[in-house]
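Chemist: my questions are about this predicted structure, shown below with the sequence.
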Amino acid sequence: MKQFTDQLGTVHTFENTPKRIISLVPSQTELLFDLGLEDSIVGITKFCVHPFHFKSTKEIIGGTKNVKYDKIKALQPDIIIANKEENTEEIVQQLSDICPVWVTDIVTIEENNKMIEDFGNLFNKRTNAQKWIDKINFGYQEFQHLVASKFEENAKQKVAYFIWANPYMVAAGNTFINEMLKINGLENIYDNNPKYEGRYPEVVINKMRIQGDPDFVFLSSEPFPFKDEHAFELGRHTHHAKTIFVDGEMFSWYGSRLVKAFEYFTKLQEKLYVYK
């Protein structure tokens, strides 16, 4: 019997290494694949789009917040991988009647790497896990050096990161997206803004000028499909902000995706430098 503790502090006990895995989080599905666990994954959500072939080779068990309980039970999983932000407490409690539900809680790169280390230990993929942690740390250090040496003029530019329209919602503090903005040297005008509560608050866009007046407005590719009309409308409520469509996966997907994210951020820094 081996005991492991997830990122909410819940202790899980396993007689053997879990062999049948259901993942309720797209970015963690990608990570499990990259750790070499494709054959162990038996169920995923409809939002788990990477790797692409999984949608035809794995059982779809619903969405991240609306799972099909009976379908999950029929798959006889040894473990279900969830996340505090992506999945509800009710889902976690309900699924715990089937098998252990491992819950991650990630805001920082350090917490991201701890998740990878945990998966390495949990699924006996320690060598693969360490390789990905090393890649992420190397990419992070290289990107930090690049920002400090080449794009230091971008630092402290103000940004508003929109994730939804009708109503307009943004990524605020205590989110992984906010951490990625900080890594890029950008100041999120909704981080610790006393006017708005929560991690993804609904905001009044006609008050952007007096509540931060950003230099850039980022429109995420997910979960909302922003269009040019949204960019135009938001731009009207700032003095001089440039509106940029950004890849939401690079800002909100943790796990092994960070390796690609640092490459994406390098190109983004070049774009911001031109716009400045």
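Modeler: Structure's in. What do you need? Keep in mind that this is a model prediction, so the values were computed, not measured.

Chemist: only C-alpha atoms from now on, for both contacts and neighbour counts.
Modeler: Noted.

Chemist: tell me which helix or strand residue 224 sits in.
Modeler: Per DSSP states H and E, residue 224 falls between elements, in no helix or strand.

Chemist: what's the local residue count around it?
Modeler: 14 (other Cα atoms under 10 Å).

Chemist: please identify the buried residues of the helix ranked longest in the chain?
Modeler: Ranked by number of residues, the top helix in the chain under DSSP state H is helix 126-149. For helix 126-149, a neighbour-count test (16 or more other Cα atoms under 10 Å) marks 126, 128-130, 132-133, 136-137, 139-140, 143-144, 147 as buried.

Chemist: so which elements touch it?
Modeler: Packing contacts for helix 126-149, counted by 3 or more Cα pairs under 8 Å, 6 or more residues apart in numbering; DSSP states H and E, involve helix 109-122, helix 257-275.

Chemist: would a markdown table of these with distance to residue 156 and mean neighbour count be doable?
Modeler: Shown next, in a markdown table, are the helices and strands packed on helix 126-149 (distance: least, Cα to Cα, whole Å; neighbours: other Cα atoms under 10 Å):
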| stretch | distance to residue 156 | mean neighbour count |
| --- | --- | --- |
| helix 109-122 | 20 | 19 |
| helix 257-275 | 12 | 17 |
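
Chemist: alongside the first one, take a look at this:
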Amino acid sequence: MDHAAIDAAGTEHGRAGSSARIVSLVPSITELLFALSLDAHIVGRTGFCIHPRERVRHVRKVGGTKAVKIDAVRALRPTHVIVNIDENEAHTVDELRRFVPHVIVTHPLAPRDNLALYRLLGAIFDREREAETLCTALQARLDAVAARAWPERHVVYAIWREPWMTVARDTYIAAMLRLVNWQTLPVTYGGSAGAARYPGFDFDAPWLADVDRVLLSSEPYRFTETHADALRRDPRLAGKRVALIDGEFVSWYGSRAIAGIGYLMDFASA
């Protein structure tokens, strides 16, 4: 068995064959499957799987990433369901394992992990050539961003408000930001494992004194210029740059990471 066909849960997967029926419960991976020319095999997706827009609209919806309609998945008779450790609930994955022959678990934590992700799916679904094309494109972007000297910036990347929430340094988002030497704050977190990865914060926190930029993501909470303007007027953030940032380009792994790195380079240079 090729090592490229071992998923994030350590499960080995053989070749799927020409009769594969795939349900993707991860928006960024749904987009990746289309990039691998697997259109004919994709039979189900979540309502959050919105790219590529014109092609994905023909695929049946099976609920959300954390509200999967198990009966809808079962009705599609999938041979493979693709899930993600962060995005899908463990109990949902356990239910799926009862009737889905192959559950593929993914868990990229850094942009470079996409190379293994491309090759994993390429090996399983007989798309090695397409996977290597994506690998070449991603590696070129990784080399380009590494070739430049980026001044260090301390940032807080907001993903939610009421309550305000940010990302820990062990998340994919933080790893993307580090490509341009943007270091997320705070450095350490308390609380449960989930809360520690996506912790709450408030603008009275002492560590905010070290923040250079406040980044307001377009997802999962859709921050707008109204929110940004309000924070720019907040005296606690005086002297700090507040900006909206495209969450899809920063948080989506898969094929979007290639364009995402280019976007981040332009964003950091502005």
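Modeler: Nice, thanks for sending it over. All of these numbers come straight from a predicted model, not from anything done at the bench.

Chemist: TM value for the aligned chains?
Modeler: In this superposition the chains share a TM-score of 0.90, using TM-score structural alignment, normalised by the length of the second structure; 263 aligned residues with a Cα RMSD of 2.1 Å.

Chemist: angle of the longest helix of the first structure against helix 257-275?
Modeler: Relative orientation of helix 126-149 of the first structure versus helix 257-275 (axes from the mean of the first three to the mean of the last three Cα atoms, to 10 degrees): 10 degrees.

Chemist: return the distance of helix 126-149 of the first structure from the chain's centre.
Modeler: 17 Å (Cα atoms, centre = their mean, to the nearest Å).

Chemist: quick one, which of the helices and strands packed on helix 126-149 of the first structure gets closest to residue 81 of the first structure.
Modeler: helix 109-122 (9.9 Å; Cα to Cα).

Chemist: check which helices and strands the closest one sits against.
Modeler: In terms of contacts (3+ Cα pairs under 8 Å, 6+ apart), helix 109-122 of the first structure is packed against helix 126-149.

Chemist: quick one, the helix it packs on and helix 109-122 angle?
Modeler: 170 degrees.

Chemist: run through who's touching helix 126-149 of the first structure.
Modeler: Here helix 126-149 of the first structure makes contact (Cα atoms under 8 Å, 6 or more residues apart in numbering) with 35-36, 113, 116-117, 119-120, 183-185, 256, 258-259, 262, 266, 269.

Chemist: and the residues you listed, which two are the farthest apart?
Modeler: Top of the distance list for the contacts of helix 126-149 of the first structure (Cα to Cα): 36 and 185, 33.7 Å.

Chemist: neighbour count: these two, which is higher?
Modeler: For residue 36 of the first structure versus residue 185, neighbours defined as other Cα under 10 Å are more numerous around residue 185 (21 against 13).

Chemist: which position in the second structure pairs with that one?
Modeler: Using TM-score structural alignment, the partner of residue 185 of the first structure in the second structure is residue 181.

Chemist: which residues does the nearest residue to that match once chain neighbours are set aside contact?
Modeler: For residue 181 of the second structure, ignoring the flanking residues on the chain, the nearest one in space by Cα to Cα, 6 or more residues apart in numbering is residue 152 at 5.0 Å. Residues counted as contacts of residue 152 of the second structure (Cα under 8 Å, 6+ apart) are 180, 181, 182, 183.

Chemist: can you tell me how far the aligned residue in the first structure for residue 152 of the second structure is from residue 181 of the first structure?
Modeler: Aligned by TM-score structural alignment, residue 152 of the second structure pairs with residue 156 of the first structure. In this view, residue 156 of the first structure and residue 181 of the first structure are 10 Å apart by Cα to Cα, to the nearest Å.

Chemist: likewise residue 22 of the first structure?
Modeler: From residue 22 of the first structure to residue 181 of the first structure the distance is 31 Å (Cα to Cα).

Chemist: which of these two has more neighbours?
Modeler: residue 22 (26 against 19).

Chemist: give me the neighbour count for residue 202 of the second structure.
Modeler: By the measure other Cα under 10 Å, the count of residues near residue 202 of the second structure is 12.

Chemist: then residue 20 of the first structure?
Modeler: A total of 17 residues lie near residue 20 of the first structure under the criterion other Cα under 10 Å.

Chemist: residues contacting it?
Modeler: Residue 20 of the first structure makes contact with 40, 41, 42, 76, 77, 78, 79, according to Cα under 8 Å, 6+ apart.

Chemist: does the fourth one sit in a helix, a strand or a coil?
Modeler: In other words, residue 76 of the first structure. Following DSSP: H, G, I helix; E, B strand; the rest coil, we place residue 76 of the first structure in the coil state.

Chemist: ok, now which ones touch it?
Modeler: By Cα under 8 Å, 6+ apart, residue 76 of the first structure lies in contact with 20, 98.

Chemist: then the third one?
Modeler: Contact criterion Cα under 8 Å, 6+ apart gives 20, 21, 22, 58, 59, 75, 77 as the residues in contact with residue 42 of the first structure.

Chemist: just the buried ones from these?
Modeler: 20, 21, 22, 58, 59, 77.

Chemist: JSON lines for these, including distance to residue 248 of the first structure and secondary structure?
Modeler: Listed next are those as JSON lines, based on distance: Cα to Cα, whole Å; DSSP: H, G, I helix; E, B strand; the rest coil:
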{"residue": "20", "distance to residue 248 of the first structure": "30", "secondary structure": "coil"}
{"residue": "21", "distance to residue 248 of the first structure": "26", "secondary structure": "strand"}
{"residue": "22", "distance to residue 248 of the first structure": "24", "secondary structure": "strand"}
{"residue": "58", "distance to residue 248 of the first structure": "24", "secondary structure": "coil"}
{"residue": "59", "distance to residue 248 of the first structure": "25", "secondary structure": "strand"}
{"residue": "77", "distance to residue 248 of the first structure": "30", "secondary structure": "coil"}
